[in-house]
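> I would like the atomic coordinates for the input below:
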Amino acid sequence: MKPDKFTLHYMESHPEDAASSLEGINHEDMCEFIASLPVRHAALVIQHLTPISSTSALARLPLDIVIPILSRLPANQASALIRRLPAEKISEITSLPGLSGYIKRSLRYPPDTVGAIMDTDNLVLPVRFTISESRKHMKKHTAKIQNRIFVTDEQQQLKGFVELKEIMFANYKVALSQLVRRPNIKLSVRDRLEAIAADTVMQQTEIFPVVDHTNRLMGVVTNKDLQQAIAELSGNTITAGAVTNDFLEILDVIGNTCSDLLSNKNDVNAG
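Now for the predicted structure:
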């Protein structure tokens, strides 16, 4: 199943639909197809598959394909997928030098903490910047722009945040520090997700800064990611090492059975 140019274009334009289509085929065929893709397209597919399917694919793919794919994913999503892999696969992946430092940092934290799900590759502005300098810096990192942008000093200490609209409409000579406001809520990398779930005040905020014990900005986390992680923890989430080889074989049996049933049905209809 070698992809042609039309298929690759479709995957770029409609990654969710492409991933949904792959969900319906045999896992062996799905992995073979993903392995045949350019890394950029393979990462798109993995990013939009269900956690079970993406974990199954990563567990089967060779490491020389897995590492580049993981490096193209957001660090929090990549680390979450790695945690779901069999223990031996986790050891193999984390021991390789090609794995992104952002991903390794996320893996340092327990899976039920904010540090495990934070985005460590985000846009941050130095407090010393003017509005003009801030805009120039943002143009280089357009993919990372959020509605709320956090500001740090030279030691990466969190100084506060600025709303995107304020930067867009402020005079370019104004110092960024004049617009900085302190966040009402900031999270620690060690905060437990279970404790956060009970805080109803947090529902009104879209994105939160995540700091360490010295108030150094370590990353950000969105309310959406928090709620998703909390929901997974409260359910029967697959955790690190839970996807065993037996589990993968069961997935294959289910997929093959469905294929056989469809094949038999078509034979009956044809007869």
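> from here on, contacts and neighbour counts on C-alpha atoms
OK.
> how long is stretch 189-199 from one end to the other?
Distance between the two ends of stretch 189-199: 17 Å, counting by CA to CA, to the nearest Å.
> A strand includes Ile149, no?
Yes: according to DSSP: H, G, I helix; E, B strand; the rest coil, Ile149 belongs to a strand.
> what's around it, how many residues?
Close neighbours of Ile149, defined as other CA atoms under 10 Å, add up to 21.
> just Asn264 next, same as before
By other CA under 10 Å, the residues close to Asn264 number 12.
> Please identify which helix or strand holds it.
If you go by DSSP states H and E, Asn264 is part of helix 245-270.
> That helix packs against which elements?
Secondary-structure packing of helix 245-270 (3 or more CA pairs under 8 Å, 6 or more residues apart in numbering; DSSP states H and E): helix 27-36.
> which helices and strands sit right next to the helix it packs on?
Helices and strands touching helix 27-36, by 3+ CA pairs under 8 Å, 6+ apart, are helix 39-48, helix 51-60, helix 245-270.
> picking up where we left off before, so which bits of the helix holding Asn264 are buried?
Leu248, Leu251, Gly255, Asn256 (16 or more other CA atoms under 10 Å).
> Same question for stretch 144-156.
Quick answer for stretch 144-156 (16+ other CA under 10 Å): Arg148, Ile149, Phe150, Val151, Thr152, Gln156.
> And Arg23, how far from Lys139?
If you look again at residue 23, you'll see it is Glu, not Arg. In this structure, Glu23 and Lys139 are 37 Å apart, going by CA to CA.
> scratch that, Ile93
Counting by CA to CA, the gap from Ile93 to Lys139 is 34 Å.
> All the helices of the stretch 101-250 of the chain, residue numbers only.
101-107, 114-117, 131-139, 164-169, 193-197, 223-234, 245-270 (DSSP state H, counting those that start in this stretch).
> is it possible to export those helices to a markdown table including distance to Leu61?
What follows is the helices of the stretch 101-250 of the chain, written out as a markdown table (distance: least, CA to CA, whole Å):
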| stretch | distance to Leu61 |
| --- | --- |
| helix 101-107 | 19 |
| helix 114-117 | 24 |
| helix 131-139 | 36 |
| helix 164-169 | 40 |
| helix 193-197 | 31 |
| helix 223-234 | 25 |
| helix 245-270 | 13 |
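> one more to put side by side:
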Amino acid sequence: MASSEELTYAFLEAHPSDAARVLERLAPAAAAALLQSAPLRLASPVLRQMLPLAGARCLERLEDADAAGLMSGAGAQAGVGLLRYLGAERRAKLLAQLPTTLTVAYELLLGYPEGTVGAWMDPRALVLPADMTSGEALERVRRADETLVADPYVIDRNQRLLGYIELADLLRASDTTPLTRLLRPSPHRLPAQALLDGLREHPGWRESSTLPVIERDDRLVGVLTSAALQRALSLAQEAPTPHSAEDTLAGIAGAYWFGVSTLIQEIVGLLPVERREGES
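Next comes the predicted model:
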């Protein structure tokens, strides 16, 4: 028979969003203890689905290395939401623990006001310089470690967006074919300072689930996915006060939730949680 710990971890893996709702109802110290004890591959997706305020309260109770590990796995969009709810000193400590590329991404996103395209874009999309050949570009795609390896965008040496390349075209092309010969236009571009509210019906979503984000002079700074937009708008609608958040989460609870949360709390009770002085 599977142990309670095995059942809990199986639940985290199979239902990260549901698990996030359960953890939001636990005391922050208890939720943090569970996130810390679970493997990162299971805990990070759950943290990604938590309300940023609830997730940040968990991170506050973890050591810098543990918190940074969870944030690395949660991704840029979720991570920047968490960082906005942390104090400046703790934020700086966590950023110092992260890989340089991720730190740059976070600092870029934090520079945009909350509720704008720039705050929710992914700055690590796959981008190719226009002076590559098709063979060089294909090798770059194969070695890509970017978050989004979809049809890559093409830029000039001033980082101006020229268009994109379909991977199918890249695979069919000769190795010596100039990349510019495969270039397709990108008519739908989102200004980084644009407000997210109102973008739900943007015509670009009918053609692609990913749209390029630009600064002045068409300088490409990232991409916005339809999934990130939907999550941002959903969080904006929830935008709970502490009391309304409790009421909303309490309303979710039912027989199923009771069983799951009881199981998780049993596991949490077995974990060695060091409580801070004065913390209940």
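> where does the TM-score land?
With the length set by TM-score structural alignment, normalised by the length of the first structure, the two chains reach a TM-score of 0.73; 242 aligned residues with a CA RMSD of 3.7 Å.
> coming back round to it: pick out whichever of Glu23 and Lys139 of the first structure has more residues nearby.
When neighbours are counted by other CA under 10 Å, Glu23 of the first structure and Lys139 differ, and Glu23 comes out ahead with 16 against 11.
> Now do the contacts for that one.
Met30, Leu49, Ser53 (CA atoms under 8 Å, 6 or more residues apart in numbering).
> residues touching the alignment partner in the first structure of Met132 of the second structure, list them.
Under the alignment by TM-score structural alignment, Met132 of the second structure pairs with Phe129 in the first structure. Going by CA under 8 Å, 6+ apart, Phe129 of the first structure touches Ala175, Leu176, Ser177.
> Across to the second structure, which of these hold up?
Retained in the second structure: Ala175, Leu176, out of the contacts of Phe129 of the first structure (criterion both residues aligned by TM-score structural alignment, their matches' CA atoms under 8 Å).
> which position in the first structure aligns with Pro152 of the second structure?
Aligned partner of Pro152 of the second structure by TM-score structural alignment: Ile149.
> In contact with that match, which residues?
So Ile149 of the first structure contacts Leu123, Val124, Leu125, Phe161, Val162, Glu163, Leu164 (CA under 8 Å, 6+ apart).
> Gly163 of the second structure versus the aligned partner of Asp191 of the first structure in the second structure, what's the distance?
Aligned by TM-score structural alignment, Asp191 of the first structure pairs with Ala194 of the second structure. For Ala194 of the second structure, the distance to Gly163 of the second structure (CA to CA) stands at 20 Å.
> Of those two, which one has the most company?
Using other CA under 10 Å as the criterion, Ala194 of the second structure and Gly163 rank with Gly163 on top: 18 against 15.
> Might one say that Pro178 of the second structure is in contact with Pro129?
No: Pro178 of the second structure is beyond contact range of Pro129, at 10.9 Å (criterion: CA atoms under 8 Å).
> sorry, back to before: let me know the closest of the contacts of Phe129 of the first structure to Leu261 of the first structure.
Leu176 (63.8 Å; CA to CA).
> so which helix or strand takes in the residue nearest in space to the middle of the first structure?
Nearest to the mean C-alpha position of the first structure, by CA atoms, centre = their mean, lies Gln77 at 2.5 Å. Using DSSP H and E, Gln77 of the first structure sits in helix 75-83.
> I'd like to know which elements that helix is packed against.
helix 51-60, helix 101-107, helix 114-117.
> and the angle for that helix with helix 39-48?
Taking axes from the mean of the first three to the mean of the last three CA atoms, to 10 degrees, one finds helix 75-83 of the first structure and helix 39-48 inclined to each other by 80 degrees.
> Give me the contact list for helix 75-83 of the first structure.
47, 51, 54-55, 70-71, 90, 102-104, 106-107, 116-121, 239-241.
> ok, 6 Å please
For helix 75-83 of the first structure, contacts defined as CA atoms under 6 Å, 6 or more residues apart in numbering pick out Thr55, Leu70, Tyr102, Ile103, Leu107, Ile117, Met118, Asp119, Ala240.
> Return the distance of the following helix or strand past it from the chain's centre.
As assigned by DSSP H and E, the chain's next helix or strand after helix 75-83 of the first structure is helix 87-94. Relative to the centre of its chain, helix 87-94 of the first structure is centred 19 Å away, using CA atoms, centre = their mean, to the nearest Å.
> Distance from the chain centre to stretch 98-108 of the second structure, please.
13 Å.
> what's it in contact with?
Stretch 98-108 of the second structure is contacted by residues Val80, Leu95 when judged by CA under 6 Å, 6+ apart.
> Any buried residues in it, and which?
Leu98, Leu102, Thr103, Ala105, Tyr106, Leu108.
> host element of the second one?
To tie it back to what came earlier, the one meant is Leu102 of the second structure. Using DSSP H and E, Leu102 of the second structure maps to helix 100-110.
> quick revisit: just name the most buried of the helices and strands packed on helix 75-83 of the first structure.
Comparing those by mean neighbour count (mean count of other CA atoms under 10 Å), helix 114-117 ranks first with a mean of 28.
> Provide the aligned range in the second structure for that helix.
Going by TM-score structural alignment: helix 114-117 of the first structure matches residues 117-120.
> post-alignment, that stretch versus the first structure, mean distance?
Its aligned residues in the first structure lie a mean 0.3 Å from stretch 117-120 of the second structure after superposition (mean CA distance after the TM-score superposition for the first structure).
> what's the counterpart of Ala228 of the second structure in the first structure?
When the first structure is aligned by TM-score structural alignment, the residue opposite Ala228 of the second structure is Asp225.
> Just give the nearest non-adjacent residue to that match, would you?
Ile117 (7.4 Å; CA to CA, 6 or more residues apart in numbering).
> How much space separates the one you found from Thr142 of the first structure?
Counting by CA to CA - Ile117 of the first structure and Thr142 of the first structure are separated by 22 Å.
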